[in-house]
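*Asks:* 3D, please:
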Amino acid sequence: MDGDWERPANVVLGHEGAAIVEAVGPDVPRDSSREGDLVVLAWTAPCGNCAACRRIEPWLCTEPRGSGHRLRAGDVRLRRVDGTPIGAYSGIGTFGERQVVAHEAAIPIDPGTPPELAALIGCAVTTGFGAVVNTARVRAGESVVVIGAGGVGLSAVMAARFADAGVIAAIDRSELRPSEVDTIGDLTEDGADHVIEAIGLTETVEQAIELVRPGGTVTLVGMTPQGQRASFDVYRLVEDGKQIRGSNCGSATPEVDFRRIAALYAEGRLPLDLLITERIALDGVPMALDAMRAGDGARRVVVY
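*Replies:* As a prediction, this is how the structure comes out:
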């Protein structure tokens, strides 16, 4: 929102959302979404044809639907009064009350899911859940430290509980003091089996490497501004056999993971209700963005 990642101008923002399908185009496959369906909108809807998709790694798709903030054919459906085209961020632009999206980006889920929770499944929940379950593959009894207590970090904590992890600790940026680091060491003997970094700051990336045990895994989820670099002792990393992995969108397959998460919520195994602190109208977005810049960890959901 502040230019940390380069994006074109004239774009409706918003990459996390859910909606009710109002109409379906004539070329949409019959096994896709239908009118009246509750759908989660996927900002990473894969193309199905690139090398990553052929490897069954759709989260690494190089030509996702909505690439360039346009529809599959490269067109847009919104324009200013002077005719200037307006894109939809990642092809879904969820700050718009209505959008036209590629059918691959509209994933039907259990209609009993509250829409505001379904919206979070579109990014934050899937990113945090998938980082633990898909990328890190946390096993029962393993220790997990999550750095970051926002929507992604708290979703990772819920996922660690779902995975039946042993010790689970969540720390926010303000708590990364030497005393807290020592406490983590005491809880986990020689460091955590897994550290999930869910903030996206070089300092917390470096701290994550310090907190993981020899032979453990650091999973980087938070996105830094483009061009930033972290530093660490390469000798010590190799000597200790530590591993660093990146996790893009929770290494998720939208049509599989979105539905799985919705089902786990329905079963009472993922308390997603705890993530929402406030529901706001569209005109409350500027206030919410200012609060985010100030480090307010509250999770606000726009309800139309």
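*Asks:* make it CA atoms for all contacts and neighbour counts henceforth
*Replies:* OK.
*Asks:* For the stretch 151-300 of the chain, which segments count as helices?
*Replies:* In the stretch 151-300 of the chain, the helices defined using DSSP state H, counting those that start in this stretch lie at 151-162, 178-188, 202-211, 234-239, 254-266, 285-293.
*Asks:* compare with the first, here's sequence two:
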Amino acid sequence: MKAAVFRGPNQPLTIEQVDIDEPKEREVVVRTVASGVCHSDLHFVDGLYMWPAPAVLGHEAAGVVEKVGSQVSYLKPGDHVIACLSVFCGYCEECMSGHPNLCSNKAATQRKETEKPRLSQKGTMVNQFADLSGYAEKMLLHENALVKIPDNVPLDRAALIGCGVMTGVGAALNTAKVAPGSTVAVWGAGGVGLAIIQGARIAGARMIIAVDKFASKLELAKKLGATHAVDASKGNPVEEVQALTGGGVDYSFEAIGLKVAAEQAYESLMAGGIATIVGMVPLGQKVEVDGFSLLYEKRIQGCFMGSNRFRIDMPRIIELYQQGRLDLDGMITRRGKLEDVNEAFRAMKAGEVARTVLMFD
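*Replies:* Reported below is the predicted structural model:
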């Protein structure tokens, strides 16, 4: 099959032929139809996070089941599915306590080192990224990395749910639990930030402030639910957020992965407010807060994949989309082919897109 191969940081991905194995007992082969280009992949390409090369990146994908292993009962060939990097074992303490996104036994869903690799080239292993590897014509996954969806849901929109939308909507609804009538500020109006904004709107926030340095992104944020916009390139966004709200917001979110943005999100809170850091701050960097400010019961917390239980949450997100309460169409800025993946990364860094979706059909 054709795949975009990661050969190391600060190098473009190369389109190559990669061998994919047959599914074992609880594995599934999915024909990839659409794969979103997420900022998290770019972190690895830019060397801010490390992943062993060679590898096939990509973790925001949707497609159609082609083959299933002998013990798979949840899926059958022809089913439409969304892949999710929150693959879960189903029986560790985290899974059993209702936090499958924090599964501590993912090894149970992966192949052992002594087994034939899922992906390879001339017998040499090609590393699978996030148990998915969505920048390829096919994916070989554990069944617990997939959720079945209705056949009438467009798969390019569904792909977004696999990471960006689940992360953002989940951050608002599951992690922070935004309350009706509250005030919200979101640092970053890319794919995840736009999903947070929509999640806050669905939750009933009365004021939603988008913070970004690109005017086009702020304009899109307003279309998707932001009530106010702050251009971070023209001044101190904390001061502007405080001026708009009369002292600070109830909830703030950081959706970029920048130390300074995470600190600004915290500084924008009113007493008792909660800052949720969703972006991937580079390894080794510390997020600092003023110790005295904690006396005012301000909180800062992390978020992984929107605190999801994805087989419950993703079908609900689809229903919100079908009801017209969640806009997925407007989040797709461009569509391209697998060969356009490096251009998609460039456009993302330049702030030209909210989301590019690579189409395989």
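*Asks:* So after superposing, what's the score?
*Replies:* The TM-score (TM-score structural alignment, normalised by the length of the first structure) is 0.93; 298 aligned residues with a C-alpha RMSD of 1.8 Å.
*Asks:* and among the helices of the stretch 151-300 of the first structure, the most buried is which?
*Replies:* Of these, the one with the most neighbours on average (mean count of other C-alpha atoms under 10 Å) is helix 151-162, at a mean of 25.
*Asks:* relative to helix 254-266, how tilted is that helix?
*Replies:* Angle, helix 151-162 of the first structure to helix 254-266, by axes from the mean of the first three to the mean of the last three C-alpha atoms, to 10 degrees: 70 degrees.
*Asks:* average distance between helix 151-162 of the first structure and the second structure?
*Replies:* When the second structure is superposed, helix 151-162 of the first structure averages 0.5 Å from its matched positions, counting by mean C-alpha distance after the TM-score superposition for the first structure.
*Asks:* In the first structure, which residues correspond to stretch 250-269 of the second structure?
*Replies:* Residues 193-212 of the first structure are matched to stretch 250-269 of the second structure when aligned by TM-score structural alignment.
*Asks:* And for stretch 311-321 of the second structure?
*Replies:* Going by TM-score structural alignment, stretch 311-321 of the second structure sits over residues 255-265 in the first structure.
*Asks:* returning to what we had before: between the two ends of the match of stretch 250-269 of the second structure, what distance do you get?
*Replies:* Terminal residues of stretch 193-212 of the first structure lie 6 Å apart, using C-alpha to C-alpha, to the nearest Å.
*Asks:* And the contacts of that stretch?
*Replies:* 128, 131-132, 136, 138, 142-149, 152-153, 156, 173, 181, 184-185, 191-192, 213, 215-224, 228-232, 242 (C-alpha atoms under 8 Å, 6 or more residues apart in numbering).
*Asks:* Strands - which of these land there?
*Replies:* Secondary structure from DSSP state E places 144-147, 192, 213, 215-220 of the contacts of stretch 193-212 of the first structure in strands.
*Asks:* Of these, grab the buried ones for PyMOL.
*Replies:* Listed next is the PyMOL selection for buried residues among those, using 16 or more other C-alpha atoms under 10 Å:
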select buried, resi 144+145+146+147+192+213+215+216+217+218+219+220
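*Asks:* What is the nearest of the ones in strands among the contacts of stretch 193-212 of the first structure to residue 93 of the first structure?
*Replies:* residue 220 (25.8 Å; C-alpha to C-alpha).
*Asks:* okay but that closest one is in contact with residue 251, surely?
*Replies:* No. Between residue 220 of the first structure and residue 251 there is no contact under C-alpha atoms under 8 Å: 11.7 Å.
*Asks:* Tell me who's in contact with the counterpart of residue 102 of the first structure in the second structure.
*Replies:* The alignment partner of residue 102 of the first structure in the second structure, by TM-score structural alignment, is residue 142. Contact analysis of residue 142 of the second structure by C-alpha under 8 Å, 6+ apart lists 26-28, 87, 109-110.
*Asks:* residues in contact with the residue lying closest to residue 59 of the second structure once chain neighbours are set aside?
*Replies:* Nearest residue to residue 59 of the second structure, sequence neighbours excluded (C-alpha to C-alpha, 6 or more residues apart in numbering): residue 134, at 5.2 Å. Listed by C-alpha under 8 Å, 6+ apart, the contact set of residue 134 of the second structure reads 32, 35, 56-61.
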